[in-house]
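Asks: Need the 3D shape of this:
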Amino acid sequence: MVFGFNNQGEKIMTEKVAVLGAGSWGSILANVLVENGHQVKLWSRNADQVQEMNQDHTNHRYLPNLTYQAGLEATTDMAAAVKDASLVLIVIPTKGLREVAHHLAQVLSASGAGPVIAHATKGLEQGSYKRPSEMIQEEIAPTNRQGIVVLSGPSHAEDVSIHDMTAVTAASSDEQAAKFVQGLFMNHYFRVYTNDDVIGAEFGAALKNVIAIGSGALTGLGYHDNARAALITRGLAEIRRLGVSFGANPMTFIGLSGVGDLVVTATSKNSRNWRAGYQLGQGKPLDRVVAEMGMVIEGLSTVKVAHELAQKRQVKMPITEAIYEVVYNGQDIQQVLADLMTREGTSEVE
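Replies: Okay, here's the model as predicted:
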């Protein structure tokens, strides 16, 4: 048993943790764990990024104003990153998750290791409609993993980097795994709650990005608080309807991984999904928005998956459908909004 000290000088049991993915969220979660006294290795494919983080303790492309903990070690070698790790946290965009999970499975199989696997990926796989935990289950054999945990909630990396008070959810069907992740991350500014509803946590995390695009578009068009509040509230109803159709607990959607994550993503300039929507609302072409963002805009792919799932499962999602029409069929935003507002009246509880 190895002990260390966190930033508050408290004696803690030190765990070895691997974080796969060195974007803004992956790198800041790794930084939190180092601050908490754990031994963390951060994996990235980008050799220049790894050199920068090890030499200068910066990650300028993603969080240019942050100096990371000196104890955070980055590497391009996944096997070295996960060696003896009790937790492997995957923070990869949805489109790359299966590939990384497959690589991880090979590494774990070769070593015979079986760590807890957690992820902070917020999306759904195109074509298969699989949630991130389902992809991980398919790629990594049960003998090489313990519980699978979803880490989600209202949490911009920029705010965590300045120790803004943050609360998130660790969701897992394995209570002990969820509590393990909770214990690793908890500190005076980062609070973690546990939940057993993986389906709800993952649908909330994915679909809020779609509504955030719509919210940004409203702001770009010049609409104000009333419009955004209406969109967020009715957007949450759509997220809940689709999630519940897959077996999610309705209560999850009024929690941190539901309304909490939706509100922060749909109201903040720190959200790249909101920023993408804002630029669309101002009339900027989609291809230019994507090119200039320089980072993955998860909501753009998720809206396609949500559109297809809504049709397959006959779930009413008019806001999602409207955003899909704008993004994929080039429909005029103002006309789409007019169509939304002039639909036949319905009950709020439908």
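Asks: can we go C-alpha only for contacts and neighbour counts from here?
Replies: OK.
Asks: hang on, residue 219 packs against residue 280?
Replies: No: with contact defined as CA atoms under 8 Å, residue 219 does not reach residue 280; the gap is 10.0 Å.
Asks: Let's compare: structure for the following, please.
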Amino acid sequence: MSKQVAVIGAGSWGTALASVLAANHHQVTIWVRDPKLAHEINTTHTNHKYLPDVTLSPLIRAETDMQQVVTGKKIVLIVVPSQAMRDVTRMLAPYVEPDVILIHATKGFEIESLKRMSEVISEEVTPEMAERLVVLTGPSHAEEVVRKSPTTIVVSSASEESMMQAQDVLMNPYFRVYTNPDTVGAEIAGALKNIIALGAGMSDGLGFGDNAKAALITRGLAEIGRLGVKLGANPLTFAGLAGVGDLIVTCTSKHSRNWRTGYMLGQGKKLDEVLQQMGMVVEGVRTTQAAYALSTREDVELPITKMLYQVLFEGKDPRQGVEELMGRGRTFEMEDIVRAQNNFYTF
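Replies: Below you'll find the predicted structure:
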């Protein structure tokens, strides 16, 4: 059954998800800040800045008026940078229907509060809307989704009904949607994998090869699980699409902004230079800052995150950072797994 859906944000991921919805025969209205981009989407059905060489469905329209975009929609999908989430949610909150299903697809933390995106959104909408809030995450590059490459993702919510509605509106033959009620784990995994992707790219930029990258990804997953479990996540989430699945795709693909950013850092470029060259938000940079603060607050050891924080914000040489990681004291590999199992069995 065709629905009218609002997508808030016309970056690469927002545009790709709008394309999925249009492929499912839904009428999609995208909210954009830039009138020029709205005109481009509506007249040429393109979004060259974020998804070059892609033709968008005529079922997708763009508007700059938030009230016009949101009013009357039963499903609203928010896809904006993490540091803009609170302001954008405040903008849309007065216009959403009382029974709306809010879905967000942003991976990161609010840097000032260290809160997950669902926590930020929940503070700006009614308690009833917050209870139905859905998180969308998992291994997915916009560049592949918009070309209808087979993709699997996860939706997570405390509301089983909301998860099923999100699943129904999004799923199609090339875009498979699973459900998982562990929103904490889904959001922690989706945010922290960007940190590990920075590290994987940096390792590649330094020319360290596949052995080093495999070790970094594997130990990175241990870090993600360690912090996630401390914050209340189900450890099994990190073995699924939201965890190891998203980690693999982000750490191994040149589509990944975070991998590309790390790669250029490994080649000796400075962070400001890299971000200017990227021209788009690189969530892993701010997430590294937030996760480092969370590790201090929660007394959780995150050595890869700490090293990347020092490289990004304290001027540490990337090669020195990796060498210090390799030179750390002896430890037992299964320690994190045993701890996670023990935590799981006490749920």
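Asks: Quick one: map residue 228 of structure 2 onto structure 1.
Replies: Aligning on TM-score structural alignment places residue 228 of structure 2 opposite residue 243 in structure 1.
Asks: which helices and strands does the helix or strand hosting its match pack with?
Replies: Under the assignment given by DSSP states H and E, the secondary-structure element containing residue 243 of structure 1 is helix 225-245. Under the contact criterion of 3 or more CA pairs under 8 Å, 6 or more residues apart in numbering; DSSP states H and E, the helices and strands touching helix 225-245 of structure 1 comprise helix 198-221, helix 261-267, helix 318-329.
Asks: Off-centre distance for that helix?
Replies: When C-alpha coordinates are averaged (CA atoms, centre = their mean, to the nearest Å), helix 225-245 of structure 1 and its chain have centres 18 Å apart.
Asks: buried residues in it?
Replies: 228, 231-232, 234-244 (16 or more other CA atoms under 10 Å).
Asks: So which of the residues you listed is the closest to residue 202 of structure 1?
Replies: Comparing these against residue 202 of structure 1 with CA to CA places residue 243 closest, at 8.8 Å.
Asks: which residues does that closest one contact?
Replies: Contacts here follow CA atoms under 8 Å, 6 or more residues apart in numbering; on that basis residue 243 of structure 1 touches 199-200, 203-204, 250.
Asks: go again using 10 Å as the cut-off
Replies: The contact partners of residue 243 of structure 1, taken as CA atoms under 10 Å, 6 or more residues apart in numbering, are 199-204, 207, 237, 249-250, 252-253, 315.
Asks: Kindly report the same for residue 22 of structure 2.
Replies: Counting by CA under 10 Å, 6+ apart, residue 22 of structure 2 touches 2-5, 16, 28-29, 56-60, 170.
Asks: Swap in 7 Å and give it another go.
Replies: Each residue near residue 22 of structure 2 by CA atoms under 7 Å, 6 or more residues apart in numbering is listed here: 28, 57, 59-60.
Asks: could these go into CSV alongside neighbour count and distance to residue 329 of structure 2?
Replies: What follows is the contacts of residue 22 of structure 2, written out as CSV (neighbours: other CA atoms under 10 Å; distance: CA to CA, whole Å):
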residue, neighbour count, distance to residue 329 of structure 2
28, 26, 54
57, 20, 55
59, 17, 57
60, 22, 55
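Asks: Just send these back as JSON lines, with secondary structure and distance to residue 325 of structure 2 too.
Replies: Supplementary listing: the contacts of residue 22 of structure 2 in JSON lines, determined by DSSP: H, G, I helix; E, B strand; the rest coil; distance: CA to CA, whole Å:
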{"residue": "28", "secondary structure": "strand", "distance to residue 325 of structure 2": "47"}
{"residue": "57", "secondary structure": "coil", "distance to residue 325 of structure 2": "48"}
{"residue": "59", "secondary structure": "coil", "distance to residue 325 of structure 2": "50"}
{"residue": "60", "secondary structure": "strand", "distance to residue 325 of structure 2": "47"}
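Asks: Run through who's touching stretch 272-292 of structure 2.
Replies: For stretch 272-292 of structure 2, the external contacting residues (CA under 7 Å, 6+ apart) are 108-109, 111, 114, 191-192, 194-195, 198, 257-258, 261, 264, 305-306, 309.
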